[in-house]
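Engineer: Fold the following and give me the result.
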Amino acid sequence: MKLAIIGLGNMGQTILDGILKNNILVAEEIAAADKKFAADDFSLKNKYPGLYFTAENKEAVLKADYVILAVKPQIFSKVLSEIKTICDDKTIISIAAGIKRAFIEEQVPNNTGVVRVMPNTPALVGEGMSALSFSKKLAEKEKTFVKSIFKSFGKIIEIEEEQMDAVTALSGSGPAFVYLFIEALSDAGVLNGLDREKALKLAAQTVKGGAEMILQSKKHPAELKDMVTSPGGTTIAGLASLEESAFRSAVIKAVSAAAKRSEELGK
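Structural biologist: Just a heads-up that it's a prediction; the model follows:
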């Protein structure tokens, strides 16, 4: 086995789907471990034929070179303590929010590589943004393999460990802030006479299109904003109202509050 995935919830399955759809590995090279696999109603075997399933975390780790810990922060320490003595010469990849890479490195053998990754929920539709922080023990070929996994369901960026709280707040929590904005745009459309379905579609596609304009054009958001804003027109009237309501300040405060909370959870 090349890879073990511990935890096959939404994000674990998203990672697995990306790997298989992009032919990074075949099912026979992957082991999946989750306590729920011992349940009578376990049904994922039909979805992933060829995959090795086990309810025992150690069994999966022993078979793999790379181990993805796709478990919630609340049980992360318990899972790590269960497998830490059998991680020699393996690469541990953690996607748990708030769990610092240094904490993992202290628990595992010295020859274990550690990668901390913060993906976000748009990964479920192939539009994820994942930030990766590598320990210095990883060779370039190992980094390349790990990057290929997270590129399979979105975009990636490599960062320093100390930047992870900011990433957690910005791209980890950020989708919730965007959903709130889309909901507000939709509500405004309904207030001004649109039916809910049309308003929501207009709002969601507008946000999606605006984001794609930034990514493809490489232009600063202020420049793109000015392209939409005519003298004395409707857009500048709306922008003036947002400034009056301290819109940008509210967003900055929200991200900063989320970053602070991420830092607290990591202590």
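Engineer: From now on I want contacts and neighbour counts done on CA atoms only, so please keep to that.
Structural biologist: Will do.
Engineer: which stretches of the chain form strands?
Structural biologist: Taking DSSP state E as the criterion, the chain carries its strands at 3-6, 30-33, 52-54, 66-69, 91-94, 113-118, 128-134, 154-158.
Engineer: Pull the distance from the last one to the chain's centre.
Structural biologist: Mean-position distance between strand 154-158 and its chain equals 10 Å (Cα atoms, centre = their mean, to the nearest Å).
Engineer: What helices and strands are in contact with it?
Structural biologist: strand 128-134 (3 or more Cα pairs under 8 Å, 6 or more residues apart in numbering; DSSP states H and E).
Engineer: Need the residues that contact the strand it packs on.
Structural biologist: 114-123, 143, 150, 153-161, 164, 167, 171 (Cα atoms under 8 Å, 6 or more residues apart in numbering).
Engineer: show me what contacts Thr112?
Structural biologist: Applying Cα under 8 Å, 6+ apart, the residues contacting Thr112 are 87-92, 105, 137.
Engineer: now do 7 Å
Structural biologist: Thr112 makes contact with 87-91, according to Cα atoms under 7 Å, 6 or more residues apart in numbering.
Engineer: thinking again about what came up before, and the contacts of strand 128-134, which of them are buried?
Structural biologist: 114-121, 123, 143, 150, 153-156, 161, 164, 167, 171 (16 or more other Cα atoms under 10 Å).
Engineer: Proceed likewise with the subsequent sequence, for comparison:
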Amino acid sequence: MKLAIIGLGNMGQTILEGILNNNILAAEDIAAADKKFAAADFALKNKYPEIHFTSDNKEAVFEADYVILAVKPQIFSQVLEEIKALSADKLIISIAAGIKREFIEAKLSQNSRVVRVMPNTPALVGEGMSALSFADDLAEKERLFVKKVFKAFGRIIEVKEEQMDAVTALSGSGPAFVYLFIEALSDAGVLKGLDRQTALKLAAQTLKGGAEMVLESQKHPAELKDMVTSPGGTTIAGVASLEESGFRSAVIKAVSAAAERSEELGK
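Structural biologist: Predicted coordinates for the structure are as follows:
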């Protein structure tokens, strides 16, 4: 089995290292293409000498059975055009936001198969959330390979193609919203007398711990919130303030705006 990865930005490198660190494929079975390959400071070629690195997308794809497209939506069509003639009988795995499977299939050979995946940036620290959208006729061994790759740096979930814009907005863009909340929490801590590093550590660990409570306890967030919220206490005073400021509404509007932008990118 041969794999090509096109695009070695943060996510492309994360996918590559997840595959190697979990022994999913041997380095000599991987080709990776990126225009940065020719740069003197391109460290990956020294770190993984067995990988076939190239700046030519067609060269990387030539012998591959699986191709992961980890390039930005703005150059996605250009890359599809480059590899079209070589895409027959290959499984194409796209992580591009907003780009529909139907669009990708139309740009490639009729015999190619397409999987859409929406990972997010916490994958860089092994805590990613990746949503996978498979075509109904995809072979089980192909599904298992894709699942194994994206489990290598976090959790996975299967969704329908028509749900991918919502996924992109929620878990793809969501980390940015979380970082804003962490920053705001730490700013509040500083306002009330904490030093910046202490406030930031308290805020970040609180978010991380709260997320683990949701995932591990399988309780509804409202139930977990009620466990913290004592009658007449400090927490309910803060919750009331958030509600008065339209916190829920602001978050819902942010995700909706991101989803609409994802839809625009796919047109």
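Engineer: Turn the buried ones among the contacts of Thr112 of the first structure into a named PyMOL selection, would you?
Structural biologist: Applying 16+ other Cα under 10 Å to the contacts of Thr112 of the first structure, the buried members can be selected in PyMOL as follows:
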select buried, resi 87+90+91
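Engineer: Which members of the contacts of Thr112 of the first structure are the farthest-apart pair?
Structural biologist: Maximum pairwise distance in the contacts of Thr112 of the first structure, criterion Cα to Cα, is 8.6 Å, between Asp88 and Thr91.
Engineer: For Gly266 of the second structure, see how far away the residue nearest to Ala166 of the second structure when sequence neighbours are not counted is.
Structural biologist: Setting aside the residues directly before and after it, Ala166 of the second structure is nearest to Ala259 in space (Cα to Cα, 6 or more residues apart in numbering), at 5.4 Å. The gap separating Ala259 of the second structure from Gly266 of the second structure is 11 Å, by Cα to Cα, to the nearest Å.
Engineer: Mind checking which of those two has more residues around it?
Structural biologist: Taking other Cα atoms under 10 Å, Ala259 of the second structure and Gly266 do not tie; Ala259 has more neighbours (23 against 15).
Engineer: Distance check, the residue located most distally from the centre of the second structure against Val239 of the second structure.
Structural biologist: Relative to the centre of the second structure, the most outlying C-alpha is that of Gly232, 40.6 Å out, by Cα atoms, centre = their mean. Distance from Gly232 of the second structure to Val239 of the second structure, counting by Cα to Cα: 11 Å.
Engineer: Check Thr229 of the second structure too.
Structural biologist: Thr229 of the second structure is 9 Å from Val239 of the second structure, by Cα to Cα.
Engineer: Over to Lys225 of the second structure?
Structural biologist: 9 Å.
Engineer: Which stretches in the second structure count as helices?
Structural biologist: Counting by DSSP state H, the second structure has helices at residues 10-21, 44-47, 57-61, 76-83, 101-107, 140-151, 164-167, 174-191, 196-217, 221-228, 234-244, 247-265.
Engineer: which one of these is the most hemmed in?
Structural biologist: helix 164-167 (a mean of 24; mean count of other Cα atoms under 10 Å).
Engineer: So which other helices or strands are in contact with that helix?
Structural biologist: Under the contact definition 3 or more Cα pairs under 7 Å, 6 or more residues apart in numbering; DSSP states H and E, helix 164-167 of the second structure sits against helix 247-265.
Engineer: if I pick Glu56 of the first structure, what's in contact with it?
Structural biologist: Contacts for Glu56 of the first structure (Cα under 7 Å, 6+ apart) come out as 33, 35.
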